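below are the sequence and a predicted model for it; my questions follow.
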Amino acid sequence: MADDVLDQLAAVLPPGALVVDRDVVDAYRRDRADTVRPGWPLALVRATCTDDVQQVLRLASEHRIPVVPRGAGSGLSGGATATEGCLLLSLDALRDIEIDGPAMLAVVGAGVLNGDLKRAAREHGLWYPPDPSSFEFCSIGGNLATNAGGLCCVKYGVTTDYVLGCDVVLADGTLLRLGGRTIKDVAGYDLKRLFVGSEGTLGVITRATVRLRPAPAPFSTMVATFADVESAGRAVSAIVAAWRPAGLELMDRTTVRAVEAFKPRGLDVDAGATLLAQCDAGAASVDEMAAIEAICQGEGATYVAVTDDPDEGEMFMQARREAFPAFFDRGTTLIEDVGVPIPRIAELVGGVERIAEQHRTTIATVGHAGDGNLHPLITFDPKDADAVVRAEAAFAAVVELALSLGGTLTGEHGVGTVKAPFLAAQLGPEVLEVTRRIKDALDPLGILNPGKMFG
């Protein structure tokens, strides 16, 4: 049957789109969740257009073959990891960009990199705000699949806040064109939001129409250090209660030390935690930043400095973006993506420190503190069986802590396979049952990204 399917695919796809060479396929089998073991696909399809995606899904449905869609492979939860015998569907080549300046929107293929969209918008004096730390190499399709956030989301929101429309191919090959180019549109159910964040389990997004904003004013950047991470957490809660900075990021001592070892920038490696804040309110940034500085000092900051130099400010924010690669160089890392209500940030970060001590495991906490979304990074030696057990127990304990604080097990990375075992604990049986009904209605054969989200 496998040869028959491959022959049928070769007949309907353009030359070069179907790949069976194991060396080439191997490069597409996994995302950045290095604790998830990938299977071997039947083949890789490098789609060149939406019609290619439709052809693949029609044949996959006919032969009941699982399909795993993927973008740039920058995901951190195993959502794009290949399953055994699947068709691995790469959308990387769908890179068309259309900027409509007067309408302040862009129409982009799923393979367009976030950073490339930002640069294209900038040529028109516009800006695409969602900015994951991986913005230079993550794709818009992947951003939509996980409803990605980023450093600016405390003020500007996440991916779904910018989606006006999208093209989605269903499991049977049906193409849906959802939404459009208008800012307001309440005709019928808002189905596009159903697919954003669905991690390829309901359909494959091939194109999106997204909102753009006027380019922001130059950023002012603050660096503040604290003796302990809970003081930094309390400062975050106080800041967000009074202001909406463009960015508000937290790095604990373990994170700062790893980042400085990875690429030194002069951050204080002895401080218990470091906060980075950015304001883009133009002339009003002076007052806003002064108020944020006063809040930090009131919460016991040991050092506060503000710069209006864009290059210096970007240097500090780049240090924050390099937290993940700094730990990828140190061994296997389980990446949490929990979120809690803003007033409970100090409880979360303090609780994570205690979990690390209890399980004798290294956990570095970093993340978008301004919207309560933190990323505890659990690093361990995969060759040490006891260390693996402790790391997995610590991972579960962090999820339980976040849920006990009224939070979520994922704020932007998605459920994937890494967090699938915990989804039911957050949703509860009633919501999980309705979620499964939606999945069954749109993907009755269960071929779309099996094993992801639901486990």
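Alright, I've got the coordinates. Numbers count the residues shown, from 1 in each chain.

alpha carbons only for contacts and neighbour counts from here, please
Fine.

quick one, what contacts residue 213?
Counting by Cα atoms under 8 Å, 6 or more residues apart in numbering, residue 213 touches 104, 126-129.

now secondary structure and neighbour count too, for those, in a markdown table please.
Listed next are the contacts of residue 213 as a markdown table, based on DSSP: H, G, I helix; E, B strand; the rest coil; neighbours: other Cα atoms under 10 Å:
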| residue | secondary structure | neighbour count |
| --- | --- | --- |
| 104 | coil | 20 |
| 126 | strand | 21 |
| 127 | strand | 21 |
| 128 | coil | 25 |
| 129 | coil | 26 |
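
second structure for comparison follows:
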Amino acid sequence: MTTLQPTPDLLAGLPDGIAVTDPDILRSYRRDHSRFTDSGSPLAVLAPRGTAEVAQCLRACHAARIPVVTRGAGSGLSGGANAVDGAVVLSTHRMNAVLHIDPAERLAVVQPGVLTGDLRAAVAEHGLFYPPDPGSVDFCSIGGNVATNAGGMCCVKYGVTGDFVAALEVVLADGRVLRTGTRTVKGVAGYDLTRLLVGSEGTLGVITEVTVRLRPAPRPPQTLVATFGTPAAASAAVTGIDAAAPGCSAVEILDRTTLRAVDALTHMGLADDAAMLLVQADSADADAVLGAVAEICAAAGGEVARSADAAESALLMAARRMALPALERLGDHLLDDVCVPRGRIVDLVLAVERIAADSGLTIGVFGHAGDGNLHPTIVFDGADPASAAAARRAFDAITAAALELGGTITGEHGVGRLKAGWLTRELDPVNLAVQRALRGVFDPDGILNPGVVL
């Protein structure tokens, strides 16, 4: 195999200690955690330490017309951080400082390499709360969260990452530095470029600083667990919860396959039922909210248990976070990320059951039922071409079902390379044309993350 070599001019113009060309290290930067996505061999990994060095890197790559793939923690599941042949991977892992916390304005300013869990811990010391709560909170980065507009388990009450981004500092493809947004409570001067950049998956610029809004720390959550004889019954309860008991801070679902996998991993003694709902409330009226939820779940045929113990609540939420790692132990896996209107959750669950039966594959279902965002996870044998092909067909069938139900192809993981071909199914031609034109304005030469999204 021929080893690609970066041009001497590219490296010569960069500060010492930024470029890595060791082949073993380069191989570790080829791809993120996605499956069924292409990746290539990068020329080099560039690891700048601040905005000025990012600008130097991009100016050099722009001049040489070398593609740039930005990488945060590499925890993505859609191929958005996969290298392409002849590109450089720009890693933000050295840019990992919490620069400022302003308790009075309830703001924090951070570099993109800060881990989300570390930010949450840092602001908690000031009695504040950063709500976005991805399942990978302990090892995903803020930059990656902003790039994909990541969600998580608290979205049903608090919203997604973009709802908390107040301002950004971004380096454009040619090395110019763009600052967007404000640190004021209100601000409507000009186009909302902050919102445009959130979720752009590294295709419009490289995020080098993020200002996020914070909330006062909530009360310790109370937790309800309800188990059901069928996933459809659990899904029907979710619809009732949304209508009659708003205010829940988490409404999560796990089916029997996922429950068994989590129990085998954690030995928590989880119930062997067809489905489980995990519901939390952290408001002053949490007792009344969960009382209403208990009635809804019981009416749908659920067995209900409640707890106000903070340690037990944290343990149950930790078990929910283990859903994907637990399913990974069953074999090769392909995780989907689709979102439907909350009133169509039952239909989506039934569709996944049919697809599992038709494919002959095991599909574990878990996710954020409270906002319609589920993660059907297909287990297959990667060494068997027929099994792998069946997994891909099942993945496509689930994604198509979400669209047919009025949903979207991705709720929080992003389009990346995994679902780039699906955009033409979801977006109309005018929408696609406008998005392509916008990308051309920010990156006329197309060097930023080629092959991602559009």
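Sure, I can see it. Every value quoted in this text rests on a predicted model; they were computed, and no experiment measured them.

picking that back up, can you lay out the contacts of residue 213 of the first structure as a markdown table showing distance to residue 330 of the first structure?
Below are the contacts of residue 213 of the first structure laid out as a markdown table (distance: Cα to Cα, whole Å):
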| residue | distance to residue 330 of the first structure |
| --- | --- |
| 104 | 43 |
| 126 | 38 |
| 127 | 35 |
| 128 | 33 |
| 129 | 31 |
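
for residue 290 of the first structure, state which of those is nearest.
residue 129 (24.4 Å; Cα to Cα).

counterpart of residue 266 of the first structure over in the second structure?
Matched across to the second structure, residue 266 of the first structure falls on residue 269, judged by TM-score structural alignment.

do residue 125 of the first structure as well
Under the alignment (TM-score structural alignment), residue 125 of the first structure pairs with residue 127 in the second structure.

its match: how many residues sit nearby?
For residue 127 of the second structure, the count of nearby residues is 12 (other Cα atoms under 10 Å).

which residues touch it?
Applying Cα under 8 Å, 6+ apart to residue 127 of the second structure gives the contacts 216-217.

excluding sequence neighbours, find me the nearest residue to whatever residue of the first structure lines up with residue 106 of the second structure.
Using TM-score structural alignment, the partner of residue 106 of the second structure in the first structure is residue 104. In space, and not counting its chain neighbours, residue 104 of the first structure is closest to residue 212: 5.1 Å by Cα to Cα, 6 or more residues apart in numbering.

what does the one you found correspond to in the second structure?
Using TM-score structural alignment, residue 212 of the first structure pairs with residue 214 in the second structure.

quick check: that match touching residue 108?
Yes - counting by Cα atoms under 8 Å, residue 214 of the second structure touches residue 108, with 7.3 Å between them.

residues near residue 5 of the second structure, how many?
Neighbourhood size, residue 5 of the second structure [other Cα under 10 Å]: 11.

before we move on, what about residue 182 of the first structure?
Residue 182 of the first structure: 12 neighbours (other Cα under 10 Å).

which residue is the nearest non-sequential neighbour of it?
Here the residue nearest residue 182 of the first structure, using Cα to Cα, 6+ apart, is residue 164, at 7.0 Å.

residue in the second structure paired with that neighbour?
Matched by TM-score structural alignment, residue 164 of the first structure corresponds to residue 166 in the second structure.

and its match, what helix or strand is that in?
Residue 166 of the second structure belongs to strand 165-171 when elements are defined using DSSP states H and E.

what is the burial count for residue 346 of the first structure?
A total of 22 residues lie near residue 346 of the first structure under the criterion other Cα under 10 Å.

counterpart of it in the second structure?
In the second structure, residue 346 of the first structure lines up with residue 346, judged by TM-score structural alignment.
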